[in-house]
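> how does the following fold in three dimensions:
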Amino acid sequence: MDELHLGDNEILFGADKTEGIVAAELAGRFIRLFIRRKNGVFFRDDPFHPFILVEQPALLAGFPGGHTIKSLTGSGEYKYMAEFGSWRDCMAARDFLAKKSGKTPSSRDVPYLYLSDPVHQHLLKSGKTLFKGTDFTSIGRLALDIETYCAEGFEFSNPQREEDRIISIAVMDENGYAEVLNGHDMTEATMLERLSEIIRERDPDVIEGHNIFRFDLEYIRVRAERHRVGLCWGRDGSEPRVHPSRFSIAERTIDYPRWDIFGRHIIDTYFLLLIYDISAREMESYGLKAAARHFGLAAPDRVYIEGNQISRRFDTDPDSLARYNLDDVRETLALSRLLSHSYFLQTSMFPYSYQNCLIRGNATKINALFLREYLRQGVAIPKSGAGGSFEGGYTDVLEYGVVGPIVHCDVASLYPSILISYQLTPAHDSLSLFLPLLKELREFRLTAKRLARTGADPFRRDYYQALQQAFKVLINSFYGYLGSPLHNFSDVALAAEVTRLGRETIKTMLAWLLERGAQPVEVDTDGIYFIPPSVVATAEKEELLVRELSQSLPGGIEVELDGRYRAMFSYKIKNYALLGYDGKMTVKGSGLRSRGIEKYLRAFMEEIIRLLLAGEGAKVEAVYRDYTQKLRDHEFGISWLAKSETLGESLAVYREKVRAGKRNPAAAYEIATKSPREFRAGDQISYYISGRRKGVTAYENCRPIADYDPAHPDENTDYYMDKLKQLHKKFARFLPGEKLLFD
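From the prediction side, this is the model:
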């Protein structure tokens, strides 16, 4: 850390130098700071003066609560800071302003700026951040995982059912501590009481789990209420605050019950995987076991138990269930260590809690850097920018089918490089923070990247690798910040200019490659996949070609060789597969790796792609015939044909929506509706399609997987064969008789 002098940059890391803060919470008229030292964690209370920014002091005329008004300099619309004696007064002022102006805090063109998180407010004004001067290895992390019973006749546990109790709880930290609470030795109530004792005794800063919000914690909450067991997990002895929340990632929004534990953070590794895969696009599943295997974190002797066998193992072999539970928390710790490190580092920069730093968008976090520095200098804040649409980056597919060899080059941080190279800055950044901040982040990243390669200590290498990744994400988000009208210093017109220059840059690169005999295959905003000229036949010559391409562009725009591949299957835009020289296959795009289709179709598609890339497209027909015959002979296990869906709403709501024509009938709900058992929102149902015609309606011919009898198979062979046929047709134009790469 010393090599980078991270704390020296007050704009990035805040002006206050206090180290070791691991949590901050509202405590009456104070913000309570929890500070970790070698001998443990102690707390200190900072005076707290919450604020609202307003256009005019007259807006608060008539407000009965005590407050002071401070003027800010500069041309921004929010020229005055109103400070209050307590958070309650601040919220009362928010309500007063909303009523007086007729606009809520989230309205467009609102004449005041209210920030709803008191900890965020205090960190903004004070310049403090969490984890400053703290190593990731020194914070207290405790992984938690539960196993639950499932009543006979149901596929999945439900905490509302009395018999679906918690049967095993595993906890583990990074200091060698591990414990399993066994349902054979304890009542469920005793297990929950002991879990609370463990949290108080181990005193973790962070509680980690996989899908912990939507499963483990919610299950624990419901069962604790059933037994009237208090979950006093807070550092002040309080119970968690639980409320509905949403986590948005790309086009996906996840509803979940958010927990806030006083003085602690909760990190969900399921969320970490979702964020990771937005750019990586390589995860086949977001389940813990699949992720551990993907990243090489699974131990050779790891215990695996199918979900529908948990109850039976508890009854017949509880020791293996305990080992399985421990393996879950062990992998959770490892996965979090790998993926959360960069967010830990970001928390030392941004004025947010660790838990919030993970779920806040990058543009929101960048906006906080500007707010913090403008307020520190006493400068007025501009209103959020105007909206507007503009043309995006240049994407195109120039060749389809199997081609190769392939070189992938891309511009390192294309849009940030354009901003720096052309000296472009937002119109309302009167302090001119934007470009210096972007440049410094880039320099930090380059230094961290070098130290990650050259460091002698493996722990420090990991640290710098995580740090450079955090900087990379931030750097690339500066352009996205400009294009979002939600933020105070955004500039949509400037974002449009950046994308225009980006399109010009990529088209210039295309022309340069074509002039030298290269054959571009796919263009994706900041990079090009291409077949190199015939005279460029070695790795060294490919690197030289890309280096010459980079040198042909304006200063500051750097092109890197990002990959070399034996072959590429170009299917459609942003959907392709690559075969490395090491034999590894990488598949990108939802059209080639959809998680929503049945397992037998996913496996068939993977075989097709692998054969095409290997130049063995002629073998696809044999594979197709083999899959068809297996369907006829009922050789696929029913899990290969089934789909699993979660009931997102109650059956009563579902029936009413169907009756009113507000939604279509759905197979999982129809099974639940007809079942004599009681299903609730949150239950999962796995089903298959029965019948004898391919054109059946799924919701009229669905059956629960639990009813399937292998001795008397009744799956709809024609239906599943037709789905296989339709998938096969999607690839027909890429199969022989067309000439393939290796024919």
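> every contact and neighbour count from this point should use C-alpha atoms.
OK.
> what residues sit buried inside the lengthiest strand in the chain?
Ranked by residue count under DSSP state E, the longest strand found in the chain is strand 559-572. Within strand 559-572, the residues that count as buried by 16 or more other Cα atoms under 10 Å are 559-562, 564-572.
> state the next helix or strand along the chain beyond that strand.
strand 575-580 (DSSP states H and E).
> next secondary structure after that next one?
strand 585-588.
> would you mark the buried spots in the next helix-or-strand element following that next one?
Proceeding N to C from strand 585-588, the next assigned helix or strand is helix 599-613, under DSSP H and E. Across helix 599-613, burial judged by 16+ other Cα under 10 Å covers 599-602, 604-606, 608-613.
> now swap in stretch 123-141 and tell me
Buried residues in stretch 123-141 (16+ other Cα under 10 Å): 123-132, 134, 136, 139-141.
> also stretch 616-631?
So for stretch 616-631, counting by 16+ other Cα under 10 Å, buried means 616-617, 620, 624, 627-628, 631.
> can those residues go into TSV with extra columns for distance to Ala322 and secondary structure?
Shown next, in TSV, are these (distance: Cα to Cα, whole Å; DSSP: H, G, I helix; E, B strand; the rest coil):
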residue	distance to Ala322	secondary structure
Glu616	46	coil
Gly617	47	helix
Val620	44	helix
Tyr624	42	helix
Tyr627	39	helix
Thr628	41	helix
Leu631	38	helix
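> how about those in a markdown table, adding distance to Trp233?
Listed next are the buried residues of stretch 616-631 as a markdown table, based on distance: Cα to Cα, whole Å:
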| residue | distance to Trp233 |
| --- | --- |
| Glu616 | 59 |
| Gly617 | 59 |
| Val620 | 57 |
| Tyr624 | 56 |
| Tyr627 | 53 |
| Thr628 | 55 |
| Leu631 | 52 |
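> now, the most widely separated pair of those?
Glu616 and Leu631 (23.7 Å; Cα to Cα).
> please give the structure of this sequence too, so both can be compared:
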Amino acid sequence: MASTELKGFILTRHWRDAPDGTDIEYWLASEQRPRKLLLRAQTSVAFVAARHRDAVQAQLATLPGLQLRELALRTFGQEPVLGVYARQFRQLGRLARALQPLQIPLYEADVRPHDRYLMERFITAGVVVEGGQRDGDTIVDGRLRPAPGYRPQVSVVSLDIETSATEALYSIALDGTRPRTVLMLGDPPDASTEPPDFTLVYCASRREMLERLNAWFVAHDPDVVIGWNVVQFDLRVLQKAADACGVPLLPGRGRKPIAWRTHPGQQGYLFAPMPGRVVVDGIEALRAAMWSFPSFSLESVAQALLGEGKDIGDAYDKMAEIERRYQQDKPALAAYNIRDCALVLRIFEKAALLPFVLERAQATGLQADHFGGSIAAFSHHYLPRMHRLGYVAPNVGEIAAKAYPGGYVMDSRPGFYDAVVVLDYKSLYPSIIRTFLVDPVGLVEGMQAEDASGLVHGPQGTRFSRERHGLPEIVTGLWHARDAAKREGNAALAQAIKLLMNAFAGVLGASECRFFNPRLVSAITLRGHEIMKRTRDFVERRGYRAIYGDTDSIFVWLQRPHGNGEAHAVAAGLVQDINAWWTRALREEQGLENFLEIEFDTHYAKFFMPTIRGSDVGSKKRYAGLSVDAQGREEMVFRGLEMARSDWTPLARQFQEGLLSRIFRGEPYRGFVADYAQALLAGAKDELLVYRKRLRHRLDAYQVNVPPQVRAARLADEHNLRMGRPPQYQQGGWIRYVMTRGGPEPLALRQSGIDYAHYLDKQLQPIADAILHPMGDSFAALTSAQRRLF
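Sure, this is the predicted structure:
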């Protein structure tokens, strides 16, 4: 064995208890080839209040290897604590359960060894490994320090399978490495075919397919496995097939199996930890990066991002075609299979998903394929800083869950406006944390201080220490890192950091978080209310009018039409003045440095704020406008209106966009409304009448209230059963249907004539009247001739 030093990026992490202690395993993507880092005989730690020493020592006789040590730490309740050091991590869990009947809490006993090792060294993903001994590709007992700027070149494979309707495995496609490969069940065709642009390997049995798959992973050794619903479907079906064949599925590095886990709060949802390889599902990655699509099916996303797709029919036509190709044209099935892999690769490239996933791991400290995880990311950053401030973390549930104020939403002033500018506070909640020193330890220190004169005073009587805190420093570090990422053109890192910072305030308001405290999160949200109200007062003192505000944005009506350049200049002046005013006000009021920063967001040459349907009260979070940028480029913007909501048909969205576009641009609209209604009744809009709705429960759960989508789904499944096919909708899902004279009918099974009156009254009229009412007009008046037709 020889000593070694290298840079690496943590792909996966794992721990296991051994006789001499807990072993921690990290797989790294390195400058050379993948390396496994093994840290042997690590000690685990938790904490207990010192007054419970005797009760804990009474348990030690049954738990050999545990030790108590004096520490200069205390709880949030100011109780001194002892460190409980364990040879095996699982001993801490056993001790926690033994103390539970005595109502003695064991603090931080749930922090896993591989996470604690990293967080206490301020390591997220990039590392430098120093020293240690090398045993092949394994480094034993090296020392780690952070390497925040290191990013590896990772190898990627896109995996996809094809199956029968009953999930019998037919083929496995692997793309991203050369040669592109499809493993196909069955014998090759007798007739020769054109050679495909991939290697097609025929396998006599599913057992052989799976053994070849295991061998493929050894030979090609990818760092990252990507796919579409790859864990919940592809890997799950592969594991099911392997179990049925009696052959192990070994896709992990070192020919390791998948360490399957289920989600504790989501029945049926699976995790597939794969030693040494990151598994990234395209759907989850897109959602984590804040992409939004009406449907996250591979076909829909590929069409939206790439302008092409994979569709070969509806759900049953598709399965029938797959079955036909498997029976009659296996090369065609293989081509279809590998195309899915290629589409996933291209979506990842187009949306820059892999850089985002890696940068997210670097920003959060979580494993790269751990999506969600805001609470875990907060703990990763906060716990080591809290320890250095002399505290241990509380346990989840110490403070009972209760409601707290959310973001400020200003009452809107409905109507049509010329010249509206939107000003937006940059990362408002993180900037509140920085400016007003909002912090869990800071709150504890401030509330127990005898002299309140030097503290930062917050809403609801909260007080925060000016000197002892950790969260403002964390946010400041992330803020600077985000600015640096922007300067360097690293959009993926900038986006990952922005999402992490903005999640921190929400974490403090999550009852599942160990730092949950309604007073703490209210000190952020109520300060946001104050900031928005004072900003509204400021712009109105300048002679403008605030017509709406939402959490961190304020919509300012300039009171008269402005040219585009003039409106942009007014907005720039307001931004400069508001920021300067905050700097003075905060220094004078509490001696605080100002990190609040308002920015100019949008100029709407025309703007519409509707009323709540059936009233004169202005709506919230719903508006439309014609925005104009500094170069004079126009764009129609819709927020929360029918065209942006999935429960309205394409007919409604197209009509709303067309009507508002004409009004905003000063074009005649009455003829458009009448002609659109006429075209609907004449059948010229039939392709726009499809509802697409989600069944959120089992089909048999709808008993008293049976909405249209459920009626349509029941008709569809009755038809499936008559055709000898399995039902589609018993467990929920998405259904496409139209409203007919016979009621809601599935799109593919429509037998009755379309109920045009329904679409006229339920889709077009509500939209039209919301827009036309402020103008003294109505849908009925403009379509009276058409209404006489029925």
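> give me the TM-score for this pair.
The TM-score (TM-score structural alignment, normalised by the length of structure 1) is 0.77; 659 aligned residues with a Cα RMSD of 3.9 Å.
> closest to Leu72 of structure 1 out of the buried residues of helix 599-613 of structure 1?
Arg602 (59.6 Å).
> look up how far Arg595 of structure 1 lies from the closest one.
Distance from Arg602 of structure 1 to Arg595 of structure 1, counting by Cα to Cα, to the nearest Å: 8 Å.
> and Phe569 of structure 1, by the same measure?
For Phe569 of structure 1 relative to Arg595 of structure 1 (Cα to Cα), the value is 20 Å.
> same question for Ala493 of structure 1.
With Cα to Cα as the criterion, Ala493 of structure 1 and Arg595 of structure 1 are 38 Å apart.
> same question, Asp524 of structure 1
23 Å.
> the two - which one has more neighbours?
The neighbour comparison of Asp524 of structure 1 against Arg595 (other Cα atoms under 10 Å) goes to Asp524, with 16 against 13.
> give me every residue that touches that one.
Residues in contact with Asp524 of structure 1 (Cα atoms under 8 Å, 6 or more residues apart in numbering) are 393-396, 574.
> give me the number of residues near Arg560 of structure 2?
If we define neighbours as other Cα under 10 Å, then Arg560 of structure 2 has 10 of them.
> same check on Leu740 of structure 1?
Leu740 of structure 1 has 19 nearby residues by other Cα under 10 Å.
> cool, Val278 of structure 2 as well?
24.
> which residue in structure 1 aligns with it?
By TM-score structural alignment, Val278 of structure 2 lines up with His265 in structure 1.
> okay, that match and Phe43 of structure 1: tell me how far apart.
16 Å.
> next: Ile609 of structure 1.
Ile609 of structure 1 is 58 Å from Phe43 of structure 1, by Cα to Cα.
> can you check Ala698 of structure 1 too?
Taking Cα to Cα, one finds Ala698 of structure 1 at 59 Å from Phe43 of structure 1.
> more neighbours, the two?
Per other Cα under 10 Å, whichever of Ala698 of structure 1 and Phe43 has more neighbours is Ala698, with 19 against 16.
> OK, contacts around that one?
666-667, 689.
> reformat these as JSON lines; add distance to Ile420 of structure 1, neighbour count and secondary structure.
Formatted as JSON lines, the contacts of Ala698 of structure 1 follow (distance: Cα to Cα, whole Å; neighbours: other Cα atoms under 10 Å; DSSP: H, G, I helix; E, B strand; the rest coil):
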{"residue": "Ala666", "distance to Ile420 of structure 1": "52", "neighbour count": "16", "secondary structure": "coil"}
{"residue": "Ala667", "distance to Ile420 of structure 1": "54", "neighbour count": "24", "secondary structure": "helix"}
{"residue": "Ile689", "distance to Ile420 of structure 1": "57", "neighbour count": "25", "secondary structure": "strand"}
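> hmm, who's touching stretch 37-57 of structure 2?
With Cα under 8 Å, 6+ apart, stretch 37-57 of structure 2 has contacts from 18, 20-28, 74-75, 79-89, 92, 99, 104-109, 113, 138-142, 392.
> mind checking which of the residues you listed are in helices?
89, 92, 99, 113 (DSSP state H).
> can you tell me the closest non-neighbouring residue to the second one?
Nearest residue to Leu92 of structure 2, sequence neighbours excluded (Cα to Cα, 6 or more residues apart in numbering): Ala109, at 5.9 Å.
> so that neighbour makes contact with Gly93?
Yes - taking contacts as Cα atoms under 8 Å, Ala109 of structure 2 lies within contact range of Gly93: 6.6 Å.
> still on that earlier bit, and the closest residue to the match of Val278 of structure 2 other than its chain neighbours, how many neighbours?
Leaving out its chain neighbours, the residue that sits closest to His265 of structure 1 by Cα to Cα, 6+ apart is Val206, at 4.7 Å. Close neighbours of Val206 of structure 1, defined as other Cα under 10 Å, add up to 20.
> and what of Gly563 of structure 2?
Neighbours of Gly563 of structure 2 (other Cα under 10 Å): 10.
> roughly how far apart are it and Phe638 of structure 2?
Taking Cα to Cα, one finds Gly563 of structure 2 at 22 Å from Phe638 of structure 2.
> please apply the same query to Val738 of structure 2.
Relative to Phe638 of structure 2, and taking Cα to Cα, Val738 of structure 2 is found at 25 Å.
> got it, and Asp311 of structure 2?
Asp311 of structure 2 is 30 Å from Phe638 of structure 2, by Cα to Cα.
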